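Visitor: got a structure for you, letters missing:
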């Protein structure tokens, strides 16, 4: 997939397409001195990174008003979603979190250059305050689901949902997570690979051993 194919597949505006292009150009420039993504995936930006992340927007209700992305790295999916939300007129500020300072510096440069409704924080995810009222939590390649929920569960309350892309071993991750957590889950096949997207709600730590609903 290239820029033209991405535009055809998503139907985004020319302004949004140019913003994705600027993001890619910045990523390539930074990757000359900073390890943000695997170098062999840079040539797959439009499909593996931009489109794969953009597709998540179709799974997110329009009534989400504040999002946090855990382990944001180079901005997948957070920057892609910020652009998708703006393109469809959705007001949903995004907080991007990463403990690696250089990655946060990169994110801040892109946020500023693209004038996104977002901020980037160099903090550990466990320090996030649930009182900030996030109603959407995302994470891509951050941690196995069982561990991820340990970080995300305090944020997944009061109607909040989690949207987590996962690879082909997602069933093993679900099995392991169900030993410690109960949750409602929708498993959505990925249209860009052999993985899935897990859409979670009603996440609670198990009070005793049992099975998930």
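Guide: That came through fine. Remember, predicted model here, so these are calculated numbers, not experimental data.
Visitor: can we go C-alpha only for contacts and neighbour counts from here?
Guide: OK.
Visitor: The nearest residue to residue 90 once chain neighbours are set aside and residue 26, how far apart?
Guide: Nearest non-adjacent residue to residue 90, counting by CA to CA, 6 or more residues apart in numbering: residue 62, 6.6 Å away. Distance of residue 62 to residue 26, computed by CA to CA, to the nearest Å: 29 Å.
Visitor: try this one next to it:
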């Protein structure tokens, strides 16, 4: 349950510094202000920002704390990419950077504004994932609520080909998505329980190869 899970609870759960917490709070304030006139996230979810968005995003970084280079595809309002950027700032890893890929211009502009306000080490790429050239070389590629797994694997494949590991948060139907995806892809998958939902999981994907080139075509983002 997330009832009563506020900024203080988030800090206790994650151990973030005061400076990092202040960045999250600035991000939340800007999101609330912008979302009042521009739909970035479901308005009802803002009341549960610290658990549903902040902690849910932070847990992904916790799975690869030594990874310095990340890509967040379909970054939206910054979940999980901005949270990962703040975690990297706190860790002080050399060369830490996050590429936020978001084709919807209003969302890309919001990401740029938050990054400027908080000093996040990010580059916002305001274009479709499938048009990226060259594809950034990263340690981890992630995407939250972007597409069904069989389609999402098409988006992350170019990154995995360059050596990245994919960390993909999925909801209660992740087993069904895995079954469907294996009809078009071969891959190694580790299922990691989510800290924010007993029914959800984060899929760690490596060794990703299309099955006889029959993988579904990536949909436009």
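Guide: Looks like it came in fine. Note that the coordinates shown come from a computational prediction; the quantities given were computed from them, not determined experimentally.
Visitor: Let me see the TM-score of these two.
Guide: For this chain pair, the superposition-based TM-score is 0.94 by TM-score structural alignment, normalised by the length of structure 1; 208 aligned residues with a CA RMSD of 1.4 Å.
Visitor: quick check: stretch 135-147 of structure 1 aligns to which part of structure 2?
Guide: Under TM-score structural alignment, stretch 135-147 of structure 1 corresponds to residues 139-151 of structure 2.
Visitor: where's residue 114 of structure 2 relative to residue 82 of structure 2, distance?
Guide: Taken as CA to CA, the span from residue 114 of structure 2 to residue 82 of structure 2 is 9 Å.
Visitor: Of these two, which one has the most company?
Guide: residue 82 (29 against 22; other CA atoms under 10 Å).
Visitor: what's the helix or strand for that one?
Guide: Using DSSP states H and E, residue 82 of structure 2 falls within helix 81-91.
Visitor: Tell me the helices and strands packed up against that helix.
Guide: For helix 81-91 of structure 2, the packing partners by 3 or more CA pairs under 8 Å, 6 or more residues apart in numbering; DSSP states H and E come out as helix 18-35, helix 56-62, strand 97-101.
Visitor: again, only this time at 6 Å
Guide: helix 56-62 (3 or more CA pairs under 6 Å, 6 or more residues apart in numbering; DSSP states H and E).
Visitor: Once aligned, what mean separation remains between the helix it packs on and structure 1?
Guide: Mean deviation of helix 56-62 of structure 2 from its aligned counterpart in structure 1 after superposition (mean CA distance after the TM-score superposition for structure 1): 0.8 Å.
Visitor: Residue range in structure 1 corresponding to that helix, please.
Guide: So helix 56-62 of structure 2 sits over residues 52-58 in structure 1, by TM-score structural alignment.
Visitor: Ok, stretch 20-28 of structure 2 next?
Guide: Going by TM-score structural alignment: stretch 20-28 of structure 2 matches residues 16-24.
Visitor: Could you check how far residue 51 of structure 1 is from residue 205 of structure 1?
Guide: 33 Å.
Visitor: more neighbours, the two?
Guide: Under the neighbour definition other CA under 10 Å, residue 51 of structure 1 and residue 205 were set side by side, and residue 51 has more, 22 against 15.
Visitor: Neighbours of the residue lying closest to that one once chain neighbours are set aside, how many?
Guide: Among residues not flanking residue 51 of structure 1 along the chain, residue 6 sits closest, at 6.8 Å (CA to CA, 6+ apart). Using other CA under 10 Å, residue 6 of structure 1 has 18 other residues around it.
Visitor: Aligned against structure 2, show me the partner of residue 6 of structure 1.
Guide: In structure 2, residue 6 of structure 1 lands on residue 10 (TM-score structural alignment).
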